[in-house]
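What would the 3D arrangement of this be:
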Amino acid sequence: MIRFPYRAVSWLTPVALLVLWELLAQTGILPKQVLPAPSSVLVKAGDLLADGELVTNLLASLQRSATGFAIGASLGLGTGLLVGLSKVADALLDRSIQMVRAVPFLAILPLVIVWFGIGEAGKIFLIALGTAVPLYLTTVLGIRQIDPKLLEMTDVVGLGRAARIRWVVLPGALPSILGGLRLSLTAAWLALVIAETLGADAGLGFMATNAREFLQTDVIVLVVLIYAAIGILCDLVTRVLERRLLRWHPTYARLTA
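Alright, predicted model coming up:
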């Protein structure tokens, strides 16, 4: 039986859009001041690579996002497990976290400047906050959606609390946790864009801000494409984790068969 090439087809749409974009730009339908051709953006990327500007700013953004993500993911996962497993923690923490979740990033930006100034701490705080909330929500949801019959079975076979968490609760919540990890990676980059407006002296956001001042549309488009490429890479990493960690899960196995 011939299998339909789903993975190959999934790349056809973005490639077709790039080709169409190039054609429209080369024929002048899209003015270069509005949206330069992909080939022009590629040439600009080569120039920025040659003088080291692109590498320096990319590394600065990656360092910020990695630090903020590590802190936020640890807090989100740890707090989610605590609230999901403890009614006392749920009563103490969940309401406050839900209130924080409802506050937009831009609304707390002035407060972050007051707290941390325009240094690196404020930027990392915003990224950590954006990362922690999605992972917290999906972790709690995953624990609460575990089939009660499975928990009853652990009582029947005499599993203790630690063994029940190890063999039933965590594996049952894992699909939801990995879904939250994907959302958190996306949120980390969204938060990075906002964070790098806080007087950054390096980073992709810094590049885009300077390019806006000098009407360098090709640099702005390049930054957007880099964000998109990193987002795709992060998504591929989470898919690899799902493939490795959820081999046992019947629903996931059926979807990937």
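
going forward, measure contacts between C-alpha atoms and count neighbours the same way
OK.

Would you tell me what the next helix or strand after the longest helix that the chain contains is?
Longest helix in the chain by number of residues, with DSSP state H as the criterion: helix 53-85. Moving toward the C-terminus from helix 53-85, the next helix or strand (DSSP states H and E) is helix 87-89.

For the host helix or strand of residue 141, buried residues please.
Taking DSSP H and E as the definition, residue 141 sits inside helix 120-144. For helix 120-144, burial by neighbour count (16 or more other Cα atoms under 10 Å) applies to 122-143.

Likewise for stretch 38-45?
So for stretch 38-45, counting by 16+ other Cα under 10 Å, buried means 38, 40, 41, 45.

cool, and stretch 48-68?
Using 16+ other Cα under 10 Å as the test for burial, stretch 48-68 gives 54, 57, 58, 60, 61, 62, 64, 65, 66, 67, 68.

State the distance from the residue of the chain positioned farthest from its centre to residue 85.
Ranked by distance from the centre of the chain (Cα atoms, centre = their mean), the top residue is residue 156, with 40.3 Å. Distance, residue 156 to residue 85, by Cα to Cα, to the nearest Å: 20 Å.

Remind me what the helix holding residue 141 packs against, helices and strands.
helix 53-85, helix 105-116, helix 170-195 (3 or more Cα pairs under 8 Å, 6 or more residues apart in numbering; DSSP states H and E).

Can you say which of the ones you listed is packed in most?
helix 170-195 (a mean of 22; mean count of other Cα atoms under 10 Å).

from what I can see residue 40 touches residue 219, true?
No: at 9.9 Å, residue 40 and residue 219 do not qualify as touching, with contact defined as Cα atoms under 8 Å.

Alongside the first, I'd like the structure of this one:
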Amino acid sequence: MEDKIKQYYRDRVENKDRSDFLWQVGKTVDGVSVPDEQIDLIIENIASKLQLGIKDIVLDIGCANGLLTKKIAGYVTKVTGLELTSELYEVACEYNSHGNIKYINANILDYEIGEGNDKFTKVYLYEVMQHLSYQEADMLFKKLGDITADDVSIFIGGVLDVEKKWNFFDTFERRSRYFTGLLSESDPFGSWYHKDYFNCLALRHNFDSECVSQKNRLYTSHYRFDCVLTRKQN
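Here you go, the predicted structure:
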């Protein structure tokens, strides 16, 4: 799956203007980039759910071209953005750098914070989970337990909701493209999740979890959900 993800985003970077950040990361509806107000809603949601503060050390997993990272950096002390695809990583470094941002071209499942570095107090990943298999999702939860502070809060945003799948594939044309895609791969859109799968992973890795529907104003609310994790306190 990793090679497929890299190729998908490599094509999106190379086939459009390098500064077309919304297109590069798929923030589109029927091929048209969403209004900037939608990005503002996403940022407000992340900041609110994580209760971001100036002392926070934040990890952005799957930061892509830094579209969200640079905005979140204004709330906190430091942000580390991890991005798997080198082309997106390069765009982030070129266009969305800031004094308190560090971008790293790496897979979160292989990432180590390094001796002497502070553990992250807040973590977020947005529309990333569909790129992970169910087994990799389990590995991610374990990794999150290893690299975060005891009082960490984690926001997992924009998760494909298996219970709302057909709200997205809501026309014969969309369903036809989807079913045709299934002939050549397991699911062309990636992994769809049930909220209880996240709740089970949370219990398995010593987190409390709250999975919630997205606000109706958000353009993805009819087929995605969000989840907040906090570490269980003994």
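
TM between them?
TM-score of the superposed chains, computed with TM-score structural alignment, normalised by the length of the second structure, equals 0.22; 84 aligned residues with a Cα RMSD of 5.8 Å.

Tell me what angle the one helix or strand the residue farthest from the centre of the first structure maps to forms with helix 170-195.
Assessed by DSSP H and E, residue 156 of the first structure sits inside helix 148-157. In terms of direction (axes from the mean of the first three to the mean of the last three Cα atoms, to 10 degrees), helix 148-157 of the first structure departs from helix 170-195 by 130 degrees.

Please enumerate the strands of the second structure.
28-29, 32-33, 57-61, 78-83, 101-105, 120-126, 148-160, 207-213, 224-231 (DSSP state E).

Next one: residue 22 of the second structure from residue 79 of the second structure, what distance?
Residue 22 of the second structure is 20 Å from residue 79 of the second structure, where distance means Cα to Cα.

The two - which one has more neighbours?
Looking at residue 22 of the second structure and residue 79 with other Cα atoms under 10 Å, you find the greater number of neighbours at residue 79, namely 26 against 17.

So that one versus residue 168 of the second structure, what's the distance?
The gap separating residue 79 of the second structure from residue 168 of the second structure is 33 Å, by Cα to Cα.

coming back round to it: if we compare the helices and strands packed on helix 120-144 of the first structure, which one ends up closest to residue 229 of the first structure?
helix 170-195 (11.4 Å; Cα to Cα).

Counting by contacts, list what that closest one packs against.
helix 53-85, helix 105-116, helix 120-144, helix 217-245.

Just give me how far that helix sits from the chain centre.
Mean C-alpha position of helix 170-195 of the first structure versus that of the full chain (Cα atoms, centre = their mean, to the nearest Å) differs by 5 Å.

next structured bit after it?
helix 204-213.

now the closest residue to residue 106 of the first structure other than its chain neighbours: how far from residue 208 of the first structure?
Once flanking residues are discounted, residue 106 of the first structure sits nearest to residue 194: 7.8 Å by Cα to Cα, 6 or more residues apart in numbering. Distance, residue 194 of the first structure to residue 208 of the first structure, by Cα to Cα: 12 Å.

I figured residue 221 of the first structure was touching residue 41, is that so?
Yes: with contact defined as Cα under 8 Å, residue 221 of the first structure and residue 41 form a contacting pair (7.1 Å).

got the helices and strands packed on helix 120-144 of the first structure as JSON lines, with distance to residue 245 of the first structure columns?
Compiled in JSON lines, those are given as follows (distance: least, Cα to Cα, whole Å):
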{"stretch": "helix 53-85", "distance to residue 245 of the first structure": "17"}
{"stretch": "helix 105-116", "distance to residue 245 of the first structure": "33"}
{"stretch": "helix 170-195", "distance to residue 245 of the first structure": "8"}
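
which stretch among these comes nearest residue 15 of the first structure?
The nearest among those, by Cα to Cα, is helix 170-195 at 21.8 Å.

That closest one versus helix 204-213: what angle between them?
Using the same axes, to 10 degrees: helix 170-195 of the first structure against helix 204-213 is 30 degrees.

what angle separates helix 170-195 of the first structure from helix 217-245?
Using the same axes, to 10 degrees: helix 170-195 of the first structure against helix 217-245 is 170 degrees.

By neighbour count, which bits of the helix or strand containing residue 17 of the first structure are buried? Give me those.
Under the criterion of DSSP H and E, residue 17 of the first structure resides in helix 6-26. For helix 6-26 of the first structure, the neighbour count (16+ other Cα under 10 Å) marks 21, 22, 24, 25, 26 as buried.

quick one: which of the residues you listed is nearest to residue 152 of the first structure?
residue 21 (57.5 Å).

Tell me how far the closest one lies from residue 80 of the first structure.
43 Å.

so which of the helices and strands packed on helix 120-144 of the first structure comes closest to residue 12 of the first structure?
helix 170-195 (22.6 Å).

and the angle from that closest one to helix 120-144?
150 degrees.

Between helix 6-26 and the helix or strand that comes right after the helix holding residue 17 of the first structure, find me the angle.
Downstream of helix 6-26 of the first structure, the first helix or strand assigned by DSSP H and E is helix 38-50. Put simply, helix 38-50 of the first structure runs at 100 degrees to helix 6-26, going by the same axes, to 10 degrees.
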